[in-house]
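Trainee: coordinates only, sequence not included:
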């Protein structure tokens, strides 16, 4: 089995249009959640979100590309460009033939869907653009990343709701670890912040109207975000041979299914994924210093996740730091695990733990060190990234400091 390291990272989200900007915002405990700005927002009950602001697609892509790139694809290509440039890799010859891309996404081209439903049903038009299907399909971003960067190896999209990115990165990790590919581009993206996307989530009655407060007793729901996170997963010897900077090492993963309820999480299912990741990584609970929690800010998730962590770690849970950066950038649904992986990299590489902001009242059922409101300096050797999705689909990644 090959060792797998991360040699490139890129992002765009409500906190920043790059990795340095995002990490700075996390260190400062800055909130990227604010009033939503799009057509008919006044018809919504929920009017806040982690919206990407100041992103001008017209200056990045030409007219032909704009006809093919939904907003989630634009985000993905932006993040992928940053990640690959940071890695220093160029894809040609044998490397091009073997390198691929696995991305997570849940909603696909929701902006395109919303615009074209309006065009047909509200405006009464009988034609849509001939590229609507290739623009809105879930695998559009993966396809365009493969074409733009000449990635001819295994490429596909994983769609498992809020665990999509973690499932995608787990598959990419397995491909590099097994020797199938020396390099994989992986991560995820989402852009559901449009009228139809928010209206659909309103129906679940799990959304907050004012803020995301994970683990706080007075929390009142989740807040949607948008954006992308993309990484270069590379075989260790391949990276060392070319003198690449290594951000951290990916050392294990586990996936589980609750097989219980389509929306309510299960402590047992989450615990199996967490303990499975430790087992796959061959680390003990005492070696883990930080967990980036799924931490949605809903009572169902927060209490279940904390109970699962407490079950797996036992007395070691008292020495564990766990935080949810969704409090800052919102819940990116299919892209959330990818953006949150940046907090794990920051903990391992820089020794800075991203805080859970908006924390106001302790919850006896979330009796863990949730790093409330302010970032913390701490040396961390091993970190976990949790993702627990509707459908009872769970994916946990384990990473180590290099």
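Mentor: Great, that's in hand. Only a predicted model underlies this, so the values are computations on that prediction, with no experimental measurement involved. Residues are numbered from 1 along each chain as shown.
Trainee: alpha carbons only for contacts and neighbour counts from here, please
Mentor: OK.
Trainee: report the contact partners of the closest residue to residue 218 other than its chain neighbours.
Mentor: Of all residues not flanking residue 218 in the chain, residue 361 sits nearest, at 6.4 Å (Cα to Cα, 6 or more residues apart in numbering). Counting by Cα atoms under 8 Å, 6 or more residues apart in numbering, residue 361 touches 216, 217, 218.
Trainee: burial of the first one, as a residue count?
Mentor: Number of residues near residue 216 (other Cα atoms under 10 Å) recorded here: 25.
Trainee: then the second one?
Mentor: Residue 217 is flanked by 18 other residues according to other Cα under 10 Å.
Trainee: which ones are touching it?
Mentor: 360, 361, 362, 363.
Trainee: take a look at this one as well, against the first:
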């Protein structure tokens, strides 16, 4: 790889409706409740995951950045900031680049920050992202019938009815060397399939997964956990499951005996082209005992969808889970859905089996990101 410097997470901070700090995000108990922050009486849906003690967006961002920089031991006033928001900030945050690329905003910022560190162009970067549930986006998603009608987000479950929005504010500091975790690789792809619907066979996300593995120098079987993008919507969850099936199903047998760190993720070498579309996921469900992929959960089932901030929120949750030794549950699950045949973490957290994990995000317009992280 041409990028020679290792990228470490040296500080991180997070706030959601589950609470403040990384450990609060691992309770597994959904934080959805009726919205009292604004009037929803004329909406189809009335629930979201809202933090009772949330300040203003700028106050929460300021606190998150300060906490992450303090943990990393860097001066926040002289550390470049990459910021993911729905709209430009209303206060001066200093040296700044803002990202507004929908639900991959934060992961795009994180990928750019990692590149700056790897290439030696900067010796520290803070990446921050924030979304607090507000009436305008709520109305947009409600009118588009994207929000759940039963007060829960049920990723990959039969009878899922949609997503729910949630407060989310996070910040991480990246530096070269060692730290809380290593950000090994970032990959970005575009489906160019439809303005709001993913490609049904998940090809764009599959390519992002394969590319991230290749950049990280890992084989598919090295990944022990995937924090999925799954929003609880019918088409998106099925497409993501198809992507996971294409990238991981059956590869345990192909990769047995592989050494973590050996270059992997080559789609031709690993035979990833033979399982196209949701029917591949159906086969995985039918033969789940032979599923060779990683454990999967979507933590949106507990903290909701933080839109532009979701990728950074879920990245911090993934790091926190690996550091805790327990992988978070896929909350809200009711019953298996045949097109969603991945190995979901249900009922209780699962022990970490590998130091390597992946965090996935997708956005309207067909954008996809895949991050590979290592702890330990």
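Mentor: Perfect, I can see it now. Bear in mind that the values here come from a model prediction, so they are computed numbers and not experimental data.
Trainee: now do the same for the residue nearest to residue 218 of the first structure: its match in the second structure.
Mentor: Mapped onto the second structure by TM-score structural alignment, residue 361 of the first structure lines up with residue 335.
Trainee: how about the strands in the stretch 251-400 of the first structure?
Mentor: Under the criterion DSSP state E, counting those that start in this stretch, the stretch 251-400 of the first structure contains strands at 288-292, 321-323, 352-353, 376-377, 382-389, 393-400.
Trainee: what does the third one contact?
Mentor: The contact list for strand 352-353 of the first structure (Cα under 8 Å, 6+ apart) reads 27, 290, 343, 346, 347, 371, 375, 376, 377, 378, 379.
Trainee: do I have it right that the third one meets residue 354?
Mentor: Yes - in this structure, residue 343 of the first structure is within contact of residue 354 by Cα atoms under 8 Å, at 6.1 Å.
Trainee: just give me the neighbour total for the equivalent of residue 373 of the first structure over in the second structure.
Mentor: The alignment partner of residue 373 of the first structure in the second structure, by TM-score structural alignment, is residue 347. Neighbours of residue 347 of the second structure under the rule other Cα under 10 Å: 13.
Trainee: what's the distance between residue 347 of the second structure and residue 300 of the second structure?
Mentor: Using Cα to Cα, to the nearest Å, residue 347 of the second structure is found at 16 Å from residue 300 of the second structure.
Trainee: and what of residue 208 of the second structure?
Mentor: Relative to residue 300 of the second structure, residue 208 of the second structure is positioned 21 Å away (Cα to Cα).
Trainee: look at the two and report which has more neighbours.
Mentor: Shown here are residue 208 of the second structure and residue 300; by other Cα under 10 Å, residue 300 has more neighbours (31 against 24).
Trainee: quick one: contacts for residue 4 of the second structure?
Mentor: Contacts of residue 4 of the second structure by Cα under 8 Å, 6+ apart are 118, 119.
Trainee: shouldn't it be within a helix?
Mentor: No - under DSSP: H, G, I helix; E, B strand; the rest coil, residue 4 of the second structure falls outside any helix and is assigned coil.
Trainee: so which residues of the stretch 51-200 of the second structure form helices?
Mentor: Counting by DSSP state H, counting those that start in this stretch, the stretch 51-200 of the second structure has helices at residues 57-72, 105-118, 135-143.
Trainee: what is the corresponding segment of the first structure for the second one?
Mentor: I take that to be helix 105-118 of the second structure. By TM-score structural alignment, helix 105-118 of the second structure lines up with residues 164-177 in the first structure.
Trainee: quick one: distance of the matching stretch to the chain centre.
Mentor: When C-alpha coordinates are averaged (Cα atoms, centre = their mean, to the nearest Å), stretch 164-177 of the first structure and its chain have centres 13 Å apart.
Trainee: repeat that for stretch 210-222 of the first structure.
Mentor: From the chain centre to the centre of stretch 210-222 of the first structure is a distance of 20 Å (Cα atoms, centre = their mean).
Trainee: do the same with stretch 233-252 of the second structure
Mentor: 15 Å.
Trainee: returning to that earlier point: neighbour count: residue 343 and residue 354 of the first structure, which is higher?
Mentor: With neighbours defined as other Cα under 10 Å, residue 343 of the first structure and residue 354 compare such that residue 354 has more, 35 against 27.
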